[in-house]
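S.K.: sharing a sequence plus its predicted fold:
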Amino acid sequence: MHARAVAATATALLGTAALLVPAPDARAGSDRPTVIAHRGASAYAPENTLDAVDKAAELGVDWVENDVQRTKDGELVVVHDDNLRRTTDVEEVFPDRAPWKVKDFTAAEIARLDAGSWFDPAYADARVPTLKQFVDRVELHHQELLLEIKNPELYPGIEQQTLKVLDNEGWLDGPHLDGRLIVQSFSADSVRTVHELNPGVKTGLLGTPAVADLGRYAAFTDQINPSYGSISTSYVASVHAIEGAHGRPLEVFTWTVNDASTARLVAGYGVDGIITNTPDVVRDAFPTE
């Protein structure tokens, strides 16, 4: 995206729903943690594909997580790694293009790749979706989206561009901001940028920052989202004790928990959400009343 276009997009987004704020709690009043399908239901379908979104919906899981990066020609695509080797057949299709970085391929080239056979031959038709395709599929199922901006240092302006796609697809209106969308990143600068561009968007900072540092992140984020092995009851309580960007206690979504016993363990810590490849297993760890 050219600098002039980025600036124009940023200006427009500052005025789009800037006064809207998200719902207080993604758990919607439940004592059970929110269950988020990591890269879709990625234990059962190839990660970050439309099939993984469909599988999460089939399992009755409302929240879906994904990863967003940018192609050589400026298209946002949903893929986790900064290269295409692990989850596509890029080495076979483009053998002379090592190291097969996402940013070195056009959207049309990436669209040619098989993004499913590595997982199971039954998914040979799966493709790396664009962000537009992904959010449209999430919308089709009336699901919620936890969107991760991946490797933002590789893609200057990706925050503005991500918000623009979300806006174009209707995801920055009141109903979506009011509990259906969270944007997260490991980069505090990226999270801060999203908040500054559109303060109505709920945000999350991935990682386990020191308790002493939580206050400065709380100015622009609503969640602290750490790996499950790095947290404790006292850490979660310390996060909850701090008011986030929208005037409510910071939340904790932890990752990546794939078994019932660990799910119950982290729920005992008081986490607000659990990100998992096996969302049915985690959900079923908490019997309904």
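M.R.: Thanks, I have the structure now.

S.K.: okay, CA-based contacts and neighbour counts for the rest of this
M.R.: Fine.

S.K.: contacts only, for Leu84.
M.R.: By Cα atoms under 8 Å, 6 or more residues apart in numbering, the contact list for Leu84 reads 90, 100-102.

S.K.: again, only this time at 10 Å
M.R.: Shown in contact with Leu84 (Cα atoms under 10 Å, 6 or more residues apart in numbering): 90-91, 98-103, 105, 110, 113, 115, 128.

S.K.: try Leu205
M.R.: Residues near Leu205 by Cα under 10 Å, 6+ apart: 148, 183-192, 217-218, 220-226, 252-253.

S.K.: in strands, which of the residues you listed appear?
M.R.: Within the contacts of Leu205, residues falling in strands by DSSP state E are 148, 183-185, 223-225, 252-253.

S.K.: for the closest residue in space to Val77 that isn't next to it in sequence, give its distance to Phe119.
M.R.: Leaving aside its chain neighbours, Val77 sits nearest to Thr130 (4.1 Å; criterion: Cα to Cα, 6 or more residues apart in numbering). Using Cα to Cα, to the nearest Å, Thr130 is found at 20 Å from Phe119.

S.K.: below is an additional structure, to be compared with the one above:
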Amino acid sequence: MPPKEGMCRTCCRGVYSCHWSRRNDGRRRCTCCWFSAVAMVSLLAASWLYVCMMAFNDRDDFNWKAFESLKRWVNWFMVMVAVYAAIAIYCCLLLLFALFQEAMRDPVDPHCVHKVFLSLAVLLITAGIVGMSCRWADEWHTVYLSLLATGPFLQLGGVVALTVLCGFVFQRFFKAKRAVSKTIIMATFVVLTAAVFLSPLFIKSPCLLEVLPAKPALIGHRGAPMLAPENTMMSFRRSADCGVDTFETDVLISKDGTPFLMHDTTLQRTTDVSEKFPDRANHTSTSFTWMELQSLNAGRWFLKSNPFRTLSLLSERERAAAGNQSIPSLAELLELAKERNASLIFDMKDGDSAGDDTRLVVDTILKSGIRRELVLWLPPKHRAHAQTRGFRQIYSNVSAMLSDGGNLLNLKYNSVSTEELRELKRKNVTVNMWVVNDRWLFSLLWCAGVDSVTTNACHDLQKMDRPDWHLTPSTYRIIWISVDVASLVIMLIVFYMQRRTRERIFCPRDRGTPLLEL
């Protein structure tokens, strides 16, 4: 009668393969294949979840793209993250069960249901990768930037993982019967270990620097949209309270010629136009008169959708104020900028070829009495007309800036490399980057020497008095060499102990006959 097995071992086998008793059907031949398959899918799922988490900074952009296609504002990004997080957790748990099965010398052959789920996980992840590559390709550069920020920590984590797994690898090495198998196992482990140990030679993180640059200034992206409805006066006041020195917005022209603040080409997402003007809900924002625009509520959508999951930061009084906002005119924002001595940067979403919209905007700015050096002119159309008025010119294109002899740039944070950024700084170009919300990204750009960032999260970034991390190159060199040496010593000790254990189990004079069988 076989010995009674422990409850933990029986449950593990049952969950993993749906066989509650030990099988002796020769399935251990598939152990390496299925263990490798589960490990590869788990690594793929964890890596893709990492990509999704690093794209969290641009979740609003993702939701906006989904809104354009589906015409419904939902936090689609968090839905996607939840799905892939569940996949990653499932795959990693399955890998843990596989490791336990292997340690107990049971067949690593998952049940057919697990095989179906693993195949489905691969398909969903592949669909996500293809979708990002086709519709959101610039996000891959964000992933590259995240590796610059997390590279040193990923390397240290890799060293720790190799140290923990070395015992398992050496065990397989000593149990292998053929010389070819031994060679493959050890060569693969040595190459992988050398790659991880020496990878710091190729890590060029901006956060490895001798002298930390000054903290980037903050520009409020449509105000402070995490604390109030975007492009409302409450939003811009909240951003000013957060210490931003520049307001960023978008300007459209109403049907009767009033410049107003609105990002979208329609009013569906940020107003109650579907209730007030149901027959015109899909019409463009510029097809409404200023009186009609003023009649719309531009705040209740914020309370209803909670786009950044930040409503908990608002008091009851602030929530009541947020729900009672209206669409502001450009003139109102100019008055606030004058009052707070803040600069203004804006884009014109629907400038016409004749220049009438530009003329209306320029006239509104001049009538406000704001100091002209506080106006940062971004729209490329009819730039020459704005230049004659004394406004500061800021560009979204490097070649256009150089051809005009300018020195102010407004770029998306993942549109240039850190090397290109440093080259621009050497040419005394002032660089602003948009939209930067996450601490890790702000820290990276701070170390890279960015002058300012446009952000939705001014209340968070304002509190930072230093990057999340930065080290001098010499300090980091000492850390990674010390960790590598410590890991190597532990690996050698484990290898020696495994070898001695193997020698004690097998008696040399009996040429490999186990003592337990004598």
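M.R.: Ah, there it is. Everything quoted here is computed from the prediction, not taken from an experiment.

S.K.: TM value for the aligned chains?
M.R.: With the length set by TM-score structural alignment, normalised by the length of the first structure, the two chains reach a TM-score of 0.75; 239 aligned residues with a Cα RMSD of 2.3 Å.

S.K.: returning to what we had before: which residues touch the residue opposite the residue nearest to Val77 of the first structure in the second structure once aligned?
M.R.: For Thr130 of the first structure, the aligned position in the second structure is Ser329, judged by TM-score structural alignment. Applying Cα under 10 Å, 6+ apart to Ser329 of the second structure gives the contacts 231-233, 251-254, 258-262, 290, 293-294, 364.

S.K.: of these - the most surrounded one?
M.R.: Asn231 (31 neighbours; other Cα atoms under 10 Å).

S.K.: alignment lookup: it to the first structure.
M.R.: Counting by TM-score structural alignment, Asn231 of the second structure corresponds to Asn48 in the first structure.

S.K.: over to Phe67 of the second structure?
M.R.: Matched to the first structure by TM-score structural alignment, Phe67 of the second structure sits unpaired.

S.K.: leaving out chain neighbours, which residue sits closest to Phe100 of the second structure?
M.R.: Counting by Cα to Cα, 6+ apart, the residue nearest Phe100 of the second structure is Cys12, at 7.7 Å.

S.K.: just give me the neighbour total for the one you found.
M.R.: Using other Cα under 10 Å, Cys12 of the second structure has 18 neighbouring residues.

S.K.: next: Gly170 of the first structure.
M.R.: Gly170 of the first structure: 15 surrounding residues under other Cα under 10 Å.

S.K.: cool, and the one 5 residues further on?
M.R.: A total of 14 residues lie near Pro175 of the first structure under the criterion other Cα under 10 Å.

S.K.: same thing with the one 10 residues further on?
M.R.: The tally of other residues near Ser185 of the first structure (other Cα under 10 Å) stands at 23.

S.K.: quick one: residues contacting it.
M.R.: Shown in contact with Ser185 of the first structure (Cα under 10 Å, 6+ apart): 67, 147-152, 191-192, 194, 203-207, 225.

S.K.: who wins on neighbours among these?
M.R.: The residue in those with the most neighbours, by other Cα under 10 Å, is Gly204 (30 neighbours).

S.K.: now for it: what does it line up with in the second structure?
M.R.: Using TM-score structural alignment, the partner of Gly204 of the first structure in the second structure is Ile394.

S.K.: and for Thr262 of the first structure?
M.R.: Aligning on TM-score structural alignment places Thr262 of the first structure opposite Leu441 in the second structure.

S.K.: circling back: out of the contacts of Leu205 of the first structure, which are buried?
M.R.: Among the contacts of Leu205 of the first structure, those scoring as buried are 148, 183-188, 190-192, 217-218, 220-226, 252-253 (criterion: 16 or more other Cα atoms under 10 Å).
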